[in-house]
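**Q** I'd like to go over a predicted model; first the sequence, then the structure.
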Amino acid sequence: MKLKNILVVIILALLISACAENPFTGKKTMAIVPNSQLFPTAFAQYDQFLSENKVVKGTKEADMINRVGQRIAVAAERWLDANGYQGYLNDYKWEYTLVEDKTVNAWCMPGGKIVFYTGILPIAKNEAGVAAIMGHEVAHALANHGQQRMSGGVLQQIGAVGLNVALQDNENLELFNQAYGIGSQVGFMLPFSRSHETEADEIGIYLMAIAGYNPDEAAELWKRMKANSGGQAPPEFLSTHPASDTRIANLQALSPKAKVEAQKFGVTSFRN
């Protein structure tokens, strides 16, 4: 068997054997890097981050972050249990931390370690805005997006090595590698990332509604995000995130559906 054929077989074997199911979509996703390895690494990185940054404790804002995070985690567990995924969160170690930093950002690491920067709170504006952000970030963790991005990066590297070996063209190797890097980033990794953001928006708005927060606030949050950016964003096809207008329209369409989903869990009124 030729070397390039062997490489194709190896890549296909990796894709077939290293798959996980996204409980929210039912789709098979890449899991070349297993959670058993990913979670401990994420927890260690989280601890290191906290040791190097100023954690805010005992304030109204810090208490709100913790309160919203707990409600979103409970909503996630309720949804998962109701849909046949009992025990899905057993290895998660939820923690909700506010860090003093002017950056407009928040994130959730694989396994449930969540950080909000103080810089995003004015844009969140209210508790429902925080819930929209929290739901989105938690959704990334629940849907294993970090695992998928790492797995996608592994495949990107394997593809580069495999094609370099298969081409055996030393003269044009550098040009090929540049073209492959750009092509795989724009044609594979960036659309991959944008699909994760769209998926997290959808999962997140359902979680915030089940947690009792008004899902209409998700679109309002992104209107404020857009205003804060001053419209300065790269074209959507060159970005890791969908365009703000795309997200706003999607969230506005999803909000009534999220309210209907929340009713299944006895939630009929929503807090802002």
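**A** Sure, I can see it.

**Q** rest of the way, CA atoms for contacts and neighbours
**A** OK.

**Q** pull out the buried residues from stretch 221-231.
**A** 221-226 (16 or more other CA atoms under 10 Å).

**Q** what does that stretch rub up against?
**A** The contact list for stretch 221-231, computed with CA atoms under 8 Å, 6 or more residues apart in numbering, reads 123-124, 129, 132, 244, 247-248.

**Q** could you rerun that using 6 Å?
**A** Contacts with stretch 221-231, where a contact means CA atoms under 6 Å, 6 or more residues apart in numbering, come from Gly129.

**Q** do the same with stretch 58-65
**A** Leu98.

**Q** only the buried residues of that stretch, if you could.
**A** Taking 16+ other CA under 10 Å as the criterion, stretch 58-65 shows 62-65 as buried.

**Q** stretch 97-117 now?
**A** Taking 16+ other CA under 10 Å as the criterion, stretch 97-117 shows 97-99, 104, 106-117 as buried.

**Q** what's the span of that stretch from first residue to last?
**A** One end of stretch 97-117 to the other measures 9 Å (CA to CA, to the nearest Å).

**Q** show me what that stretch is in contact with.
**A** 39, 54-56, 62, 92-96, 118-120, 137-138, 141.

**Q** looking at the residues you listed, which are in helices?
**A** 39, 62, 137-138, 141 (DSSP state H).

**Q** buried subset of the residues you listed as a ChimeraX selection?
**A** Selection of the buried residues among the ones in helices among the contacts of stretch 97-117 in ChimeraX, burial being defined by 16+ other CA under 10 Å:
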select :39,62,137,138,141
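
**Q** below is an additional structure, to be compared with the one above:
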Amino acid sequence: MENAMRAWQTTSWVSAVLLSLAACSSSPTGRNQLILFSDSDMNNLGSQSFEQMKQQLKIEKDPGVNRYVQCVAKHITDHVPQSKGFQQWEVVVFDSEQVNAFALPGGKIGVYTGLLDVAENEDQLATVLGHEVAHVLADHSNERLSQNQITNAGLQITNVAIGASDYAQYSDLTMAALGLGVQYGVMLPYGRTQESEADMLGLDLMAQAGFNPQQSIELWKNMAAASKGQQPPELLSTHPSHQTRIKDLTNKMKAMPSYNVPHPTCQS
């Protein structure tokens, strides 16, 4: 009993120290974050996970689809400062009916072709890509993994996967920590605060790139229609509801500066 109490006290003390050291970290919006891992560690995890996905998922071969997605993604990432330890972004289109996309540390972007049926134009696709890239810029995967580490839920990932020696054995855990489901579908990867933060940062990114931020509203209306009422109530979900997202984006646009940037042309 005494040993157990001493171990608990030690763990609590370590957690408190780590929390105090991380208190000075903040997101691009000024929100305090718990960040325990280096950009290098996170980039390695993201790159390994992405390579595994490319090996196991079907990649879209249509050149027109690839040109279109690559064009929109490039306009977004061209406005991202190179401050995360990687030189360029890699974009892959996966042939899947999933209505989703993701971005991983290390500059990796994946887009499922099912998204292109819901994001009806380049502005709406830019809404999604800006949002996903914002997750990387705001260190949301690092924050998620750090929170797991403090609660001891991420010890296997921290001690093994980051070391890369036994990555395959712990790949599912790593995928989950990066915001990816076990079957490579994005399944409630971030909390409401992180999702809302990515919405706001993504809106700025797409506007800076010349895309129409008003189309973010239409995108989420399309998302709501595509979900056919299957989204759980907001209180039971870590994501904001479609209605909350639309309201928050509308309010954000009222306060946004205007960007005199030519609108990109990605659709032929």
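**A** All right, it came through fine. Treat the numbers as computed from the prediction; the structure is a model and nothing was measured.

**Q** and the furthest pair within the buried residues of stretch 97-117 of the first structure?
**A** Comparing all pairs in these by CA to CA, the longest separation belongs to Val104 and Gly111, at 22.5 Å.

**Q** and the nearest residue to Ile120 of the first structure once chain neighbours are set aside, helix, strand or coil?
**A** Once flanking residues are discounted, Ile120 of the first structure sits nearest to Val104: 4.3 Å by CA to CA, 6 or more residues apart in numbering. Look at Val104 of the first structure: counting by DSSP: H, G, I helix; E, B strand; the rest coil, its state is coil.

**Q** and Val104 of the first structure, what's its match in the second structure?
**A** The alignment partner of Val104 of the first structure in the second structure, by TM-score structural alignment, is Val99.

**Q** and the furthest pair within the ones in helices among the contacts of stretch 97-117 of the first structure?
**A** Top of the distance list for these (CA to CA): Phe39 and Ala62, 24.3 Å.

**Q** SS state for the counterpart of Met225 of the first structure in the second structure?
**A** Aligned counterpart of Met225 of the first structure in the second structure: Met223 (TM-score structural alignment). At Met223 of the second structure, secondary structure determined by three-state DSSP is helix.

**Q** against Ser96 of the second structure, how distant is Met223 of the second structure?
**A** According to CA to CA, Met223 of the second structure and Ser96 of the second structure sit 17 Å apart.

**Q** same check, this time on Ala224 of the second structure
**A** Ala224 of the second structure is 20 Å from Ser96 of the second structure, by CA to CA.

**Q** list the buried residues for stretch 200-220 of the first structure?
**A** For stretch 200-220 of the first structure, by 16+ other CA under 10 Å, it's 200-220.

**Q** Leu175 of the first structure -> the second structure?
**A** Checking TM-score structural alignment: Leu175 of the first structure goes with nothing.

**Q** count of neighbours near Leu175 of the first structure?
**A** A count of nearby residues for Leu175 of the first structure, using other CA atoms under 10 Å, gives 11.

**Q** show me the strands in the first structure, by range?
**A** Applying DSSP state E to the first structure gives strands spanning 19-21, 28-30, 55-56, 95-99, 106-109, 113-117.

**Q** turn these into TSV, including distance to Gln147 of the first structure.
**A** Shown next, in TSV, are the strands of the first structure (distance: least, CA to CA, whole Å):
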stretch	distance to Gln147 of the first structure
strand 19-21	10
strand 28-30	8
strand 55-56	27
strand 95-99	19
strand 106-109	10
strand 113-117	15
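
**Q** check contacts around the alignment partner in the first structure of Phe211 of the second structure.
**A** Aligning on TM-score structural alignment places Phe211 of the second structure opposite Tyr213 in the first structure. By CA under 6 Å, 6+ apart, the contact list for Tyr213 of the first structure reads 128, 270-271.

**Q** go on, Glu95 of the first structure?
**A** Counting by CA under 6 Å, 6+ apart, Glu95 of the first structure has contacts 113-114.

**Q** residue in the second structure paired with it?
**A** Aligned partner of Glu95 of the first structure by TM-score structural alignment: Glu90.
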